[in-house]
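Visitor: With the input below, show me the fold.
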Amino acid sequence: MTALKIDITIDNTPVTQDELAKVQEWRIKHVLQEMKTLGADIALSAIDINLLPYAEAKQLLLDTKAKYADLADMKALYKAPLAASDTFWKQVAANSNGNQDLQEGQVIMHVEGLAMPQLQKVMGSELESDFAAIINPEHFYSVGNTITGQHIIETFGCFGEPTEMTLYPETGDFKPTTPDPTYPIQMGGYVALTSDDDTLGYGWRAYHQIRPTATGFDAILAAYLPSGTPTEIINGHKWHLAVEFSEMVKYAATH
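Guide: Down below sits the predicted model:
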């Protein structure tokens, strides 16, 4: 059997799993510090959090999020940041051109040692908060699946505050890009704010293209955000996607 191998490319530059682990460590400690500031039950001081080794910091974040697994509890803890984020994205939408001129954040992934059905089994299951937290430190809440939709709280692009939203699978013909004909599997969806189910002109899109290979698969992972979105979010979300799908592949390979 082929050993598990994950190759990531961002902006034509190879990115190692060690580099992605370092990004995770930075974001894990950022989230821990913010949760503590907001009043989360974390016994360690801010200084002690910064001194934690990566593995211990990751486990502390998972344990802390588990204490606020109920949606009402997470929303109460993040009440002010969620409100600020909701306002921020509505302003972005007001300054954007609907689903036109979308900004693309793309990641190229090559995987060996994991068959597509193994990944599809994970992606098609109920993607609950505990799993969401494992695959990305800036996932705070998740209920649902990629088939019927997900109610989620996450931070876009390692930037700003978490956003509460609903991710719906694509049911229409709209595609934010011209598909690559060599990638037969395509997964698309759009995001709406849960505050009023506002689709923001369908200006938030996910569009992933996958090609099975003899030893695994190739993927073009991409998020498309409204034209008025700060560039920092577009660039940051490439790293968010790289972390999320790398960790998802590792999880699928061991479950």
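
Visitor: only C-alpha atoms for contact and neighbour calcs from this point on.
Guide: OK.

Visitor: Would you verify that Ala223 is located in a strand?
Guide: Yes: under DSSP: H, G, I helix; E, B strand; the rest coil, Ala223 falls within a strand.

Visitor: so what's it closest to, chain neighbours aside?
Guide: In space, and not counting its chain neighbours, Ala223 is closest to Ala206: 4.5 Å by Cα to Cα, 6 or more residues apart in numbering.

Visitor: mind listing the strands in this protein by residue range?
Guide: For the chain, the strands defined by DSSP state E cover 5-10, 13-15, 103-112, 139-145, 149-154, 163-169, 185-193, 205-212, 216-225.

Visitor: Here is the second sequence; please produce its structure so I can put it next to the first one:
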Amino acid sequence: MMNLSKRKEVLYMTNFKLDIEINNETYTETQLNRYKYERALHFLHEVIDLGFTPKTSDGQSVTPIELNWMTPADVLALAVATHTAMGSAGTLDLFKDILIDSDNRWHAFNQRPIEEQGVWIGTTHLTAHGIDPASFGMAMGGLQNGDIPFQIMPEHYYFAGDITKEPQTIMETFGMLGEPTLTYGTGGKEIPSYVHVDRLADHPSILAGETFLKHDDFNIHVGAIHQIQPLPDGLDIVSSYFCPKDAPKAIADGHTIHFALELGGALQIAAQQQS
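Guide: Model (predicted):
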């Protein structure tokens, strides 16, 4: 006879269901996977332009034209393999000039005081059923491990550290717009005073973060407010992304999709780990 604990794990995975709303509009898994494929394609074309040659699992070099004829599944697999092959040192070297440009742009977006210009805010709302809430925390803590960041979101270039315990170094493209930026994020329980997001009384857990440029510790006033409500069989998560209003609004709009892929991916990993 199956023990109660194992029976509970199987029930969770069998009944796993994820609903996602972005700025009050429903998004399907099919829609989100298409965004993921297109951003993987963008990433791979850029590394080719910068001088790195992606290779398939059997060692065959991939040209830009061949890349465009690959299936979405093969493109996503190639993106993960390419991130892994470049490694953190290779990635930082390949993008070194781009990272300098990104830093300069974020300084420019923050020339006006943040209290004066305000922030753009985008909201991602995820409701997951069929998942043990405790397993989600473990999955989030392991997002920086191995190739998991690349599997979840192709515009994750580099991750180090668990933001729930320490500053987390992150190289990623904010909002699927522009270029990657090398930063570190801090996490806490207080919503920054310049971010006008309501504290949800029925979501007792909160992780509020701000982001700083890695090279000079400059606060770029980019971050997230994750508010979490345990459900009898899952979780309800409301994630608000913010960035300065002197930056393009499209960054805040686009990062809501980034969050849907990132948090949705973590929830799926948590559900799989239960089975």
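
Visitor: okay, the strands of structure 1 in CSV with mean neighbour count next?
Guide: What follows is the strands of structure 1, written out as CSV (neighbours: other Cα atoms under 10 Å):
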stretch, mean neighbour count
strand 5-10, 18
strand 13-15, 12
strand 103-112, 21
strand 139-145, 22
strand 149-154, 22
strand 163-169, 22
strand 185-193, 19
strand 205-212, 21
strand 216-225, 22
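
Visitor: of those strands, which approaches Arg27 of structure 1 most closely?
Guide: Minimum separation from Arg27 of structure 1 across these (Cα to Cα) falls at strand 139-145, 10.9 Å.

Visitor: what's the spacing between the closest one and its chain's center?
Guide: Computed by Cα atoms, centre = their mean, to the nearest Å, the chain-centroid distance of strand 139-145 of structure 1 equals 10 Å.

Visitor: what sits against the aligned partner of Tyr37 of structure 2 in structure 1?
Guide: With TM-score structural alignment as the criterion, Tyr37 of structure 2 lines up with Glu25 in structure 1. Going by Cα atoms under 8 Å, 6 or more residues apart in numbering, Glu25 of structure 1 touches 54, 57-58.

Visitor: rerun at 10 Å
Guide: Contact analysis of Glu25 of structure 1 by Cα atoms under 10 Å, 6 or more residues apart in numbering lists 19, 31, 50, 52-55, 57-58, 137.

Visitor: do the same with Trp239 of structure 1
Guide: Taking Cα under 10 Å, 6+ apart as the criterion, Trp239 of structure 1 is in contact with 8, 10, 15, 20, 23-24, 105-107, 157-158.

Visitor: all helices for the stretch 51-200 of structure 2, in order.
Guide: 64-68, 72-94, 96-109, 114-117, 133-141, 148-152 (DSSP state H, counting those that start in this stretch).

Visitor: follow-up on the earlier one: what separates the match of Tyr37 of structure 2 from Tyr78 of structure 1, distance-wise?
Guide: Between Glu25 of structure 1 and Tyr78 of structure 1 the computed distance is 21 Å (Cα to Cα, to the nearest Å).

Visitor: Please apply the same query to Asp197 of structure 1.
Guide: To Tyr78 of structure 1, Asp197 of structure 1 is 19 Å away according to Cα to Cα.

Visitor: So for the two, which residue has more residues nearby?
Guide: Legend: neighbour count by other Cα atoms under 10 Å for Asp197 of structure 1 and Tyr78, higher for Tyr78 (21 against 11).

Visitor: ok now do the equivalent of that one over in structure 2, which residues does it touch?
Guide: Applying TM-score structural alignment, one finds that Tyr78 of structure 1 aligns to Phe95 in structure 2. Neighbouring residues of Phe95 of structure 2 by Cα under 10 Å, 6+ apart: 46-47, 50, 101, 179-182.

Visitor: do Asp197 of structure 1 as well
Guide: Asp197 of structure 1 sits next to 165-166, 191 when contact means Cα under 10 Å, 6+ apart.

Visitor: which residue lines up with the residue nearest to Ala223 of structure 1 in structure 2?
Guide: Counting by TM-score structural alignment, Ala206 of structure 1 lines up with Ala224 in structure 2.
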